[in-house]
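J.: Return atomic coordinates for the entry below.
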Amino acid sequence: TEWAFEEAALRGADLTAVFSCGELPGSLADPEAQPRWWPEYQAQQQELLNQRIARWSARHPEVVAHCAVTTGRTAWALMRYAPEAQLIVVGSRGRSEFVGSVLGSTSNALIHHAPCPVMIVPSSASANRSGQP
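T.: Okay, here's the model as predicted:
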């Protein structure tokens, strides 16, 4: 999140934080097929995302931030926003040097299909801002 806000500030760009809840049964396009719990769950996740992003917005008041809670595989949920994006920033959950060097499915899909640059921030980079191991 820190890297995304700093990049948005450097670029003078808005930031859109996207949280995907994964695949849902049925289709959200068909309200009859929508799970009954979805609207409440979506609202809860929206509030959590808004709170997290608000903390970073306070540190970077020059960045206009938006939040979106959506469904689907994470990579494809992010790809919905990619046509207007200057950059997609995602984290990497590598748990060791070897695992961290191998791209996960989300990162792999984004670097192959996104119409804009993709920044993959390893989990260790939050402790070491230079991004060096």
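
J.: drop to CA atoms for contacts and neighbour counts, all remaining ones
T.: OK.

J.: ok so residue 124 is a strand residue?
T.: No: assessed with DSSP: H, G, I helix; E, B strand; the rest coil, residue 124 is helix; it does not lie in a strand.

J.: and it, how far is that from residue 93?
T.: 9 Å (CA to CA, to the nearest Å).

J.: more neighbours, those two?
T.: residue 124 (19 against 14; other CA atoms under 10 Å).

J.: Surely the more buried one touches residue 101?
T.: No: using CA atoms under 8 Å, residue 124 is not in contact with residue 101, being 11.8 Å away.

J.: Can you tell me, leaving aside adjacent residues, what's nearest to the spatially most central residue of the chain?
T.: In the chain, the centroid-proximal residue (CA atoms, centre = their mean) is residue 18; its distance is 4.4 Å. Counting by CA to CA, 6 or more residues apart in numbering, residue 18 lies nearest to residue 68, which is 4.8 Å off, once chain neighbours are set aside.

J.: ok, then the element right after the helix or strand containing that neighbour?
T.: Element membership for residue 68 (DSSP states H and E) is strand 65-70. As assigned by DSSP H and E, the chain's next helix or strand after strand 65-70 is helix 74-79.

J.: here's the other one to compare against:
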Amino acid sequence: MGGLVVVGVDGSASSLAAAEVAAGEARRRDAALRVVHAFMWPALHVPLGPSSWGPPEGGLRNMTERLVAEAVERARAVAPEVEVTGGVVTGEPLTVLEEQSRAAELVVVGSRGMGGFVGLLVGSTAVHLAAHGRCPVLVVREHPEATGPIVVGVDGSAAGDKAVDFAFAEAALHGARLDALHAWTPWNAPMAPPQDASMPYANEPGALAEGEERLLAETLAGRRERYPNVSVTQRVVRGATREALIEASRAARLLVVGARGRGGFAGLLLGSVSQAVLHHAHCPVAVVRGEDEHR
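T.: Sure thing, here's the model as predicted:
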């Protein structure tokens, strides 16, 4: 057992679901699991112990230790063979979890925490961690599906290569089918050299579609060889990427995307497609940053 999976908990239903999912991920990886709660109150200089008028088990410190203990218990029930530890770390959640991610191979969080506003599908900590985490970040809703394929969005970008690698590895760990989906429109497809030099913006009918089919096949080719036991379905869809991925997530157990895609603006840590699926996907979402995005 050499790897480490980290899960952030705050006592919410989605964070307890995240602890259970994280336990399964740790078991599949033969990794240890660390349950972490970010405890901000000491920095605000508020009383942490029980009130002199209340029961001895009261107080903020005891409350946080109980919620960590509950998450640890839930994780051990899912994967009793996994080494599970829990801890309360003083600090703001994003800062604490980003630091934890430096030593982890995966960080798992719930989609919305105790401080989430009613109506929001995903909380700010999950979005910010997806942008700043130093390893892949898995965002879990309250009732994740355990069946269905793993869907990965493929856009052919160098930044997206890590997401494809992660998706193949997850499919192998889960024994799941992998659906590789590439969506394109004439506005985001790279223009092939025109056949007629007198018409610099003209292409043969179907040339763009053929190019996008080729892009997906070339992206998957080497990885198919490395993961011969993973069944892969290739799908090229003409349409908006975010809508295609959200629709595909309805029947998926996991959706994997890169943090930024082919059309991303330089300097943005999280692209519009990644943000859209975090908010609207119907299954857990893993966001994977490329090598250049960690610098």
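
J.: Just give the TM-score of the two.
T.: After superposition, the two chains reach a TM-score (TM-score structural alignment, normalised by the length of the first structure) of 0.72; 120 aligned residues with a CA RMSD of 2.7 Å.

J.: The residue nearest to residue 18 of the first structure -> the second structure?
T.: Using TM-score structural alignment, the partner of residue 68 of the first structure in the second structure is residue 87.

J.: In contact with its match, which residues?
T.: 34, 35, 36, 37, 65, 68 (CA atoms under 8 Å, 6 or more residues apart in numbering).

J.: Just flag the most distant two among those residues.
T.: Farthest-apart pair in the contacts of residue 87 of the second structure is 34 and 65; separation 14.1 Å (CA to CA).

J.: Looking at those two, which is more packed in?
T.: Taking neighbours as other CA under 10 Å, residue 34 of the second structure and residue 65 compare with residue 34 leading, 25 against 14.

J.: residue in the first structure matching that one?
T.: Superposed on the first structure with TM-score structural alignment, residue 34 of the second structure falls opposite residue 16.

J.: Average offset of the helix or strand hosting its match relative to the second structure?
T.: Take DSSP H and E as the rule and residue 16 of the first structure turns out to sit in strand 15-20. By mean CA distance after the TM-score superposition for the first structure, the fitted strand 15-20 of the first structure averages 0.8 Å away from its aligned residues in the second structure.

J.: tell me what that strand is packed against?
T.: Counting contacts by 3 or more CA pairs under 8 Å, 6 or more residues apart in numbering; DSSP states H and E, strand 15-20 of the first structure packs against helix 2-11, helix 38-59, strand 65-70, helix 74-79.

J.: Contacts made by the last one with the rest, please.
T.: The set of residues external to helix 74-79 of the first structure that reach it, using CA under 8 Å, 6+ apart, is 18-20, 22, 70-71, 88, 105-107, 109-110, 114.

J.: Just the buried residues of that helix, please?
T.: Of all the residues in helix 74-79 of the first structure, those buried under the rule 16 or more other CA atoms under 10 Å are 74, 75, 76, 77, 78, 79.

J.: Closest one to residue 10 of the first structure out of those, please.
T.: Using CA to CA, residue 78 is the member of the buried residues of helix 74-79 of the first structure that lies nearest residue 10 of the first structure, at 21.2 Å.

J.: where's that closest one relative to residue 93 of the first structure, distance?
T.: 17 Å.

J.: cool, and residue 24 of the first structure?
T.: Taken as CA to CA, the span from residue 24 of the first structure to residue 93 of the first structure is 24 Å.

J.: secondary structure class for residue 43 of the second structure?
T.: Classification of residue 43 of the second structure by three-state DSSP places it in helix.

J.: Now tabulate the contacts of helix 74-79 of the first structure in JSON lines and tack on distance to residue 131 of the first structure.
T.: Shown next, in JSON lines, are the contacts of helix 74-79 of the first structure (distance: CA to CA, whole Å):
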{"residue": "18", "distance to residue 131 of the first structure": "23"}
{"residue": "19", "distance to residue 131 of the first structure": "24"}
{"residue": "20", "distance to residue 131 of the first structure": "26"}
{"residue": "22", "distance to residue 131 of the first structure": "29"}
{"residue": "70", "distance to residue 131 of the first structure": "29"}
{"residue": "71", "distance to residue 131 of the first structure": "30"}
{"residue": "88", "distance to residue 131 of the first structure": "17"}
{"residue": "105", "distance to residue 131 of the first structure": "21"}
{"residue": "106", "distance to residue 131 of the first structure": "20"}
{"residue": "107", "distance to residue 131 of the first structure": "17"}
{"residue": "109", "distance to residue 131 of the first structure": "22"}
{"residue": "110", "distance to residue 131 of the first structure": "20"}
{"residue": "114", "distance to residue 131 of the first structure": "23"}
